[in-house]
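A.B. asks: Sequence and computational prediction follow.
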Amino acid sequence: MRLCIKNARHLEAPVDLLVDDNKIMTMTPAGHHAAPEGCEIFDACGLVLMPSLIDAHVHLREPGFEYKEDVASGLEAAARGGFGAVMCMANTKPVNDTASVTRHMLDRARQSHPHGPRLLPIAAATIGLKGETMAPLAELKEAGCVAVSNDGRPLENTELVRRIMEYGADLGLILIDHCEDPHLGRGWIMHEGDVSGLLGLKGQPPAGEALQAARDIMLAEYLDIPVHIAHVSAALTVDIIRWAKERGVKVSAETCPHYLLLDETALENYSTQSKVSPPLRTAHDREALREAVKTGIVDILVTDHAPHAAHEKDGTLDEAPCGFTGLDLALSLTWALVDEGVLTESDAHRLWCRRPAEIFGLPWNGFAPGDPADFFLFNPEEAWIPSRETMYSKSLNTPFLGQTLRGRVKHHWMGGRKLF
């Protein structure tokens, strides 16, 4: 089937897009060519045309924590947020450390969303995420895993990290590492600094993140093996990654929109909705991260979509779990940075599509002939308020709840098939 998207806007230019047999055929200036005979025509009416996004860090909670999120609700939130692929962390129950759990996740995705978005499991680095024994990575790779991580549990044993990196590299599985020294600021609630002191809350120093990132980078250089640093939050970590890249170390890194838009002052009212791991840090850290994503020192954006039930976030700061829901919100938050002039539309494509695909070896749509016809139409002007009525995730744990955001995905195609 042929499809022609007419009168769209791509990188500030009016364009038409022709799709044939689930692939991109051509993208041309609007009105440059007549639609082929028998082609289905869809008038975009000036909406922004973007490639389906890739989120390299989500928690879909199934199996085991379906009251927070399940594969069906998580993938629906992903589709509505513009995502064509999501890479799922292994902190399920049971942990994704066996092929049977991987296959269960993939089966659930095929049942609920057979035409996409794609669920891409991340293998547990260690059995039970306990940091003691390497998980059966070959078995997990064969079952469909695309990367390896110990999720939010720091890997303290450097020899074990080395073996995971080496074996993972042989299998084509890059290590995504949560960098945190668990002994620095143990029991932390927020960033360690002036605000934590004023609030009387235990803080986590940024050195805890930077120390573990430096260790991973030293291993990557010594072994000549790539490593990926998860959800960077601190300017000090950015400095270390910049130094490593200047030396030619095979390191990539991610951060999240909330680290580019918020800082530690979000906890001044003791809001559990602003508790996240790693914590929101200072305005200086935020500005350093903005510069890092703009210049490519930090390679990609991720949501770190971490849904929690309302009753879990309704407790005290001591008791409440860390994490924000993000799949529904990420594109609107990214566009806020575009509107502010921090990023461009082209930066958004790079951070959410091209670079994740390059780092993890995934297919992506650059709108070249033969690329997968995975794309969506986006209205950057449409205002909306995150709420139960407007979000598709089961959980509403976000500091942006009730705020007015701009930008909504209006239509989404995968493989040339319209999802909505």
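C.D. replies: Sure thing, it's come through.

A.B. asks: alpha carbons only for contacts and neighbour counts from here, please
C.D. replies: OK.

A.B. asks: Straight-line length of stretch 8-26, end to end?
C.D. replies: This stretch, stretch 8-26, spans 14 Å end to end (Cα to Cα, to the nearest Å).

A.B. asks: Roughly how far does residue 335 sit from residue 211?
C.D. replies: 32 Å.

A.B. asks: typed the wrong thing, it's residue 163
C.D. replies: Counting by Cα to Cα - residue 163 and residue 211 are separated by 19 Å.

A.B. asks: Please name the nearest non-neighbouring residue to residue 72.
C.D. replies: residue 112 (5.4 Å; Cα to Cα, 6 or more residues apart in numbering).

A.B. asks: Thought residue 74 was touching the one you found, still the case?
C.D. replies: No - using Cα atoms under 8 Å, residue 112 makes no contact with residue 74, being 10.3 Å away.

A.B. asks: okay, these two: which has more neighbours?
C.D. replies: More crowded of residue 112 and residue 74, by other Cα atoms under 10 Å: residue 74, with 30 against 15.

A.B. asks: take the one below as the second:
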Amino acid sequence: KPVFFHCEDEECLIQHKKTKLNLSDHMRFRPSICEEISIKKVIEDSKGFSTRVHICHVSSCEGLELLKNKPMNISFGVTPHHSLLYVEKDMGSQSLFKTNPPIRTSFDKESLFNSLKNGLADILESDHAPHTLEEKDVDFDEAPSGVPGVETLYPLFLFLAKKEVISFQRLISLLCVKPANLLGIPKGRLDKGSDADFLVVDLKNESRIKSENLHSRCGWTPFEDWLAIFPETVFIRGEKVIEDNEIQVKQGFGKFVGA
């Protein structure tokens, strides 16, 4: 079974801990060196073992540099919020976009997106954390970390693939093939013996992401008004579960998928 790591070194975080008032503070006081130290430890400690290791939500170009020559048993993921957003951008409410590891600079953002495009990154992952507006509407330092992202993951990147910013082949690998391979589950491909999970997409059907049209309990999205392409229909295990953005199955349809 794979082992998953959130790579921020605890001692390093304690050394840099200060009161944070905004996203720039959050980035400075959870610096990329804490991610670097942790990634180095994971790489070193995994040597000589065949256990699959996955490093979640890499957030910095320094972290990427360490992973360029990673061992075969190590994979890593990148999120939409780390690869599309950056701290210099005016994002409105600062506490809404607080997440760990932090959203970083435009240079980090570009490096992370390129890792998705060029095949260095293994998985595009949401790190979905649906804190409500009420939970986030407090002083920055007290606000919980994390942003919602599972429902906008595919639509954002389907639009980018249509615009040829990233290839459809890469998306299939990042979102389907490699996650299924990592977990060792019969998904991620249309093949005999695999679950019949697939999307039906009309690439002409572009729309703006609106929080009121999403299904998460949190009531907001970091990608409000971004252009996206939502699937027309979603099938899981051969059953139609979503059509025209409405859920078609009853609660309890889902099944636990263990690694």
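C.D. replies: Perfect, I can see it now. Bear in mind the structure is a predicted one, so any value in this text is a computation, not a measurement.

A.B. asks: could you point out which element follows the helix or strand containing residue 72 of the first structure?
C.D. replies: Assigned by DSSP states H and E, residue 72 of the first structure belongs to helix 71-80. Beyond helix 71-80 of the first structure on the C-terminal side, the first helix or strand identified by DSSP H and E is strand 83-88.

A.B. asks: can you give me the strands in the stretch 301-420 of the first structure?
C.D. replies: 375-384, 405-414, 417-418 (DSSP state E, counting those that start in this stretch).

A.B. asks: Most tightly packed of these?
C.D. replies: When those are scored by mean count of other Cα atoms under 10 Å, the highest mean neighbour count falls to strand 405-414 (a mean of 21).

A.B. asks: List the contacts of the closest residue to residue 58 of the second structure other than its chain neighbours.
C.D. replies: Closest residue to residue 58 of the second structure apart from its sequence neighbours, by Cα to Cα, 6+ apart: residue 78 at 5.5 Å. Going by Cα atoms under 8 Å, 6 or more residues apart in numbering, residue 78 of the second structure touches 56-59, 112, 116, 121, 123-125.

A.B. asks: 6 Å instead, please
C.D. replies: Shown in contact with residue 78 of the second structure (Cα atoms under 6 Å, 6 or more residues apart in numbering): 57-58, 124-125.

A.B. asks: What does it correspond to in the first structure?
C.D. replies: Aligned counterpart of residue 78 of the second structure in the first structure: residue 255 (TM-score structural alignment).

A.B. asks: Please apply the same query to residue 98 of the second structure.
C.D. replies: That one, residue 98 of the second structure, aligns with residue 275 by TM-score structural alignment.

A.B. asks: isn't its match right next to residue 322, touching?
C.D. replies: Yes - between residue 275 of the first structure and residue 322 there is a contact under Cα atoms under 6 Å: 5.2 Å.

A.B. asks: Name the residue in those two with the higher neighbour count.
C.D. replies: residue 275 (27 against 22).

A.B. asks: Only the buried residues of stretch 214-228 of the second structure, if you could.
C.D. replies: Going by neighbour count (16 or more other Cα atoms under 10 Å), the buried part of stretch 214-228 of the second structure is 214, 216, 218-223, 227-228.

A.B. asks: can you check stretch 24-43 of the second structure too?
C.D. replies: Buried residues in stretch 24-43 of the second structure (16+ other Cα under 10 Å): 24-27, 29-39, 42-43.
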